[in-house]
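Chemist: Turn this into a structure:
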Amino acid sequence: MAGGYGGAMAIEGGEEVASFGTGTKRIRSKYTVNPGYAPVADCFCVRFSPDDQYLATSFANGAIHVYSAETGRQEFLLNGSPPNTELSQTPLPTTQLRWRPHAAASKTQSVLISVNAEFDGQIMQWHIKSGKCLHSIVEKGNQIFCLDYFNDGSQFATAGKDRLLRVYDEATKRQVMTLQGGDMKETAGHSNRIFSLKYHPDDPNIILSGGWDNTVQVWDTRKGISVKSLWNCYICGDAVDISSDGRQILTGSWRTENALQIWDFASGKVAQTVDWESASSKSPCMLFAAQFSKDPASSMILAGGSQENEAKFFMRQPGAAPVPFGALVSMPKPVFTVDWSIGGKYAAVGSADGQVRVLEVV
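Modeler: This next block holds a predicted model:
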């Protein structure tokens, strides 16, 4: 049993699912999916569809696999070929995925958007049921690491190596704005690569981004610049989120101390630093991914990373520090990506070992 976590249940691959604490929530393994690529292709992104019907996953070899969220059965394969075929390895890592919200004006549903880290990064919009690429956009000279939709599907934004945020109109697929820099007094924009991007849940003019420069920037599209900076948060993956009510920001930093933090959106100050308590006292977890659950209260947190290769679940309560209630521990490779289902019943954890573990919250 790993590092003193109680109530652990061993599962496939040597890792363990541990439930602990005195709360009512527990976790258990539901299924594991593994495309079986050789050599192994790291899993870079996992995302449940807006109706919780599908789980989309993307890999370092460019492939996008879409599974039934309930059973784990593969339903669709995009941008790749089955494992063990000559075309199974492509040179374009698919770094992130987002589902187009069902509120979007288009009648076409089951639409997925992906970005890749080619030197001239591509944005590709897929109709998963037909396997067709509906639209493709190239950002010349920019490796794209992250993207997000506003929740009504009217616009999306991308960011990556060149430190700029680009905003696109969903209906026309045209770039309508570039965000860069700041007021040069309190904000300066980004000075290094951007790895995480998140729209405010209620305001399409506000976008958050985080990256290698130890900041999270808050952008206002009406001004075209960063209007607020959160300092000392080292973002190396999809590890910036905002609560459903828009009042709190979650960051997961790739470092050994104070890695998981909750910030007050209004002041830009740290409200809580979450005590991680790794399974091993010698190797704290350095975070690549962090996310609030998607219920109105953002009542849970899931985060994961490297060094201590694990993912951990926390329950949030008003006026109290988040309390851990479960973990996926002793994994062979780092956790790169996590996602909650819309209903909060399931959580997906993607790893550098090419596997995606889906857990059930009960």
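
Chemist: C-alpha from now on. contacts and neighbour counts both.
Modeler: Fine.

Chemist: in the stretch 1-150 of the chain, which spans are helices?
Modeler: For the stretch 1-150 of the chain, helices defined by DSSP state H, counting those that start in this stretch do not occur.

Chemist: Let me see the ranges of the strands in it.
Modeler: Taking DSSP state E, counting those that start in this stretch, the strands of the stretch 1-150 of the chain run over residues 8-10, 16-19, 27-33, 43-48, 54-59, 64-68, 74-78, 94-99, 111-116, 121-127, 132-139, 144-149.

Chemist: what's the closest of the ones you listed to residue 177?
Modeler: Proximity to residue 177 (Cα to Cα) singles out strand 132-139 among the strands of the stretch 1-150 of the chain, at 13.3 Å.

Chemist: If you count neighbours, what's buried in that closest one?
Modeler: For strand 132-139, burial by neighbour count (16 or more other Cα atoms under 10 Å) applies to 133, 138-139.

Chemist: for that strand, packing partners?
Modeler: strand 121-127 (3 or more Cα pairs under 8 Å, 6 or more residues apart in numbering; DSSP states H and E).

Chemist: The strand it packs on to strand 94-99, inter-axis angle?
Modeler: Interaxial angle, strand 121-127 versus strand 94-99 (axes from the mean of the first three to the mean of the last three Cα atoms, to 10 degrees): 40 degrees.

Chemist: Against which helices or strands is strand 121-127 packed?
Modeler: Against strand 121-127 (3+ Cα pairs under 8 Å, 6+ apart) you get strand 111-116, strand 132-139.

Chemist: Export the ones you listed as CSV, with columns for distance to residue 151.
Modeler: Shown next, in CSV, are the helices and strands packed on strand 121-127 (distance: least, Cα to Cα, whole Å):
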stretch, distance to residue 151
strand 111-116, 14
strand 132-139, 20
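
Chemist: Another for comparison:
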Amino acid sequence: MAKAETPNLVAGLANLEVSEEEYENQLSKLKKFKDQINIEGNVKIHMSIQCQKEMMCTKYSEEFDYIAGGCTDGTVRVFKYATGEPAFTLSDKEVRDETPVTSIEHRSISKLYPVTNCFTATYANGCVKCWNFLSSQCIYTIREKRQTYGIRYHPRFPKFVTYGDDLKIHLYDEETRTQERILQGSSYPDRQDGPTSRVFAAVWHPKNNYELLTGGWDDTIQFWDLRQPYGIRHIAGCHICGEGIDIHPKGHEILVCSHQTSDALQLFDYGSLRRVARLEPDIFPSKLYCGKYLSKDFIVTGGSSPNLVRIIDLQSTANVGLITSLSNGVFCIDVGPGKKQKYTREKEHTEDVQIRMKSDITVLPKFIFLSGKKLYQMDFC
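Modeler: Sure, this is the predicted structure:
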């Protein structure tokens, strides 16, 4: 998509006698032009939300009826899913104007663990706070003696891990609100069985109750088994600076999004750790912060230098959507509710493939991402 040249409105206004109303109108046009983003492919803006402060993280609520944004001023701002209108503000004197929100999560829903209408947020001062957003009340606070960068709930049990700048992964039981265990490497640095720098990502295996992965500044992806004392294996060469690790829904493949110019986007086999693919879907060597599986065949990634979001078809390894000219880097992405899939069968094989591919794209779930003070909810067309 061609990018238009920025109109030199301010320079022109300096040499012309115009009314104050016209001056404000022209400045408004200039601001709107600068805020434009470029969108290519089968993706469109469903809704955009302007926040008062820059955001570091975002999350859908359990039933996808609200969207939360974690801000640099220590406030979690909650918006309505349908309209983007502000709904709730979550903050207290312990974090307000004191420390950035670094991550937002909620417990997985099941028959045993129903909807709680809660968000759990981590903060750079070490606080972990669970909020009931409907009442704007803090349910409990855990105070860690470190900078805490993130939290990840177990997919089936009321447990979660937190991670930060102290090379340790803390495992908690949410029902008792107690720390069950600390995961860390051994005292033998040559074994590489634990983090040696800050940890910025964690993800549980979708099929195995005991296994999870972590990654951070030490350029490794660490594999953990809760039945073992230390990390059991690792992948080297991946510089993780955000939620840049995800596991395929079937559990056999790992998506790694690294904040580096070479090998920024890779797929690994979970069992053998063999690299399955190095993806280069376009000409932009963006350093990636985050990435997630949209489905078994599509992924979405975001990063900076340049600031962009990609939606990639894993079958063709090509972009089906590309969002550029964003004001800030993309630190966080979350995936929305799934849609019912519909197929149309045709006699011709080529037509059938084309129809199937188009159907696959249009039934992909909405997703949200943040860039500076803006949240964007995207849909497929």
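
Chemist: Out of the helices and strands packed on strand 121-127 of the first structure, which gets nearest to residue 276 of the first structure?
Modeler: Residue 276 of the first structure lies closest to strand 111-116 among these, at 31.3 Å (Cα to Cα).

Chemist: Could you list the residues in contact with that closest one?
Modeler: 62, 92-100, 121-128, 143-147 (Cα atoms under 8 Å, 6 or more residues apart in numbering).

Chemist: try it again with 7 Å
Modeler: Residues outside strand 111-116 of the first structure that contact it (Cα atoms under 7 Å, 6 or more residues apart in numbering) are 92-100, 122-128, 143-145.

Chemist: Weed out the non-buried ones from those.
Modeler: By the neighbour-count criterion of 16+ other Cα under 10 Å, the contacts of strand 111-116 of the first structure include these buried positions: 92-100, 122-128, 143-145.

Chemist: Distance from the chain centre to stretch 147-165 of the first structure, please.
Modeler: Taking Cα atoms, centre = their mean, to the nearest Å, one finds stretch 147-165 of the first structure lying 13 Å from the centre of the chain it belongs to.

Chemist: How many residues are close by the counterpart of residue 58 of the first structure in the second structure?
Modeler: For residue 58 of the first structure, the aligned position in the second structure is residue 70, judged by TM-score structural alignment. Per other Cα atoms under 10 Å, the neighbour tally for residue 70 of the second structure reads 26.

Chemist: can you check residue 275 of the first structure too?
Modeler: Neighbours of residue 275 of the first structure under the rule other Cα under 10 Å: 15.

Chemist: Map it across to the second structure for me.
Modeler: Alignment note (TM-score structural alignment): residue 275 of the first structure maps to residue 280 of the second structure.

Chemist: Contact partners for that match?
Modeler: Residue 280 of the second structure neighbours (Cα under 7 Å, 6+ apart): none.

Chemist: ok, it to residue 122 of the second structure distance?
Modeler: Distance, residue 280 of the second structure to residue 122 of the second structure, by Cα to Cα, to the nearest Å: 33 Å.

Chemist: try residue 352 of the second structure
Modeler: In terms of Cα to Cα, residue 352 of the second structure sits 47 Å off from residue 122 of the second structure.

Chemist: go on, residue 3 of the second structure?
Modeler: Plainly put, residue 3 of the second structure is 39 Å away from residue 122 of the second structure if you go by Cα to Cα.

Chemist: what does residue 263 of the second structure give?
Modeler: Relative to residue 122 of the second structure, and taking Cα to Cα, residue 263 of the second structure is found at 30 Å.

Chemist: who's more crowded, the two?
Modeler: Legend: neighbour count by other Cα under 10 Å for residue 263 of the second structure and residue 122, higher for residue 122 (30 against 19).

Chemist: what's the closest non-adjacent residue to that one?
Modeler: Setting aside the residues directly before and after it, residue 122 of the second structure is nearest to residue 128 in space (Cα to Cα, 6 or more residues apart in numbering), at 4.6 Å.

Chemist: Now which residue in the first structure aligns to that neighbour?
Modeler: Taking TM-score structural alignment, the alignment pairs residue 128 of the second structure with residue 123 from the first structure.

Chemist: now the aligned residue in the first structure for residue 210 of the second structure, nearest residue through space, not along the chain?
Modeler: The pairwise alignment with the first structure assigns residue 210 of the second structure to residue 205, based on TM-score structural alignment. Excluding its sequence neighbours, the residue lying closest to residue 205 of the first structure (Cα to Cα, 6+ apart) is residue 221, at 4.9 Å.

Chemist: separation between the aligned partner of that neighbour in the second structure and residue 180 of the second structure?
Modeler: Counting by TM-score structural alignment, residue 221 of the first structure corresponds to residue 226 in the second structure. According to Cα to Cα, residue 226 of the second structure and residue 180 of the second structure sit 11 Å apart.

Chemist: Compare neighbour counts for these two and give me the winner.
Modeler: Shown here are residue 226 of the second structure and residue 180; by other Cα under 10 Å, residue 226 has more neighbours (16 against 12).

Chemist: just checking, the more buried one touches residue 210?
Modeler: Yes - using Cα atoms under 7 Å, residue 226 of the second structure is in contact with residue 210, at 5.2 Å.

Chemist: in what helix or strand does residue 12 of the second structure lie?
Modeler: In this structure, residue 12 of the second structure sits in helix 9-14 according to DSSP states H and E.

Chemist: repeat for residue 271 of the first structure
Modeler: Assessed by DSSP H and E, residue 271 of the first structure sits inside strand 270-274.

Chemist: how far out from the middle of the chain is that strand?
Modeler: 20 Å.

Chemist: tell me the average deviation of it from the second structure after fitting.
Modeler: Comparison of strand 270-274 of the first structure with the second structure after fitting gives an average deviation of 0.9 Å (mean Cα distance after the TM-score superposition for the first structure).

Chemist: And the helix or strand just after that strand, what does it pack against?
Modeler: Sequence-wise, the next helix or strand downstream of strand 270-274 of the first structure (DSSP H and E) is strand 286-292. Applying 3 or more Cα pairs under 7 Å, 6 or more residues apart in numbering; DSSP states H and E, one finds that strand 286-292 of the first structure makes contact with strand 240-242, strand 248-252, strand 300-306, strand 335-340.

Chemist: Single out the most deeply packed of the ones you listed.
Modeler: Burial of those is given as mean neighbour count (mean count of other Cα atoms under 10 Å); strand 335-340 ranks first at a mean of 28.

Chemist: thought residue 100 of the first structure was touching residue 153?
Modeler: Yes - the criterion here is Cα under 7 Å, and residue 100 of the first structure meets it with residue 153 at 5.9 Å.

Chemist: Could you list the residues in contact with stretch 164-184 of the second structure?
Modeler: For stretch 164-184 of the second structure, the surrounding residues in contact (Cα under 7 Å, 6+ apart) are 146-150, 158-163, 194-200, 230.
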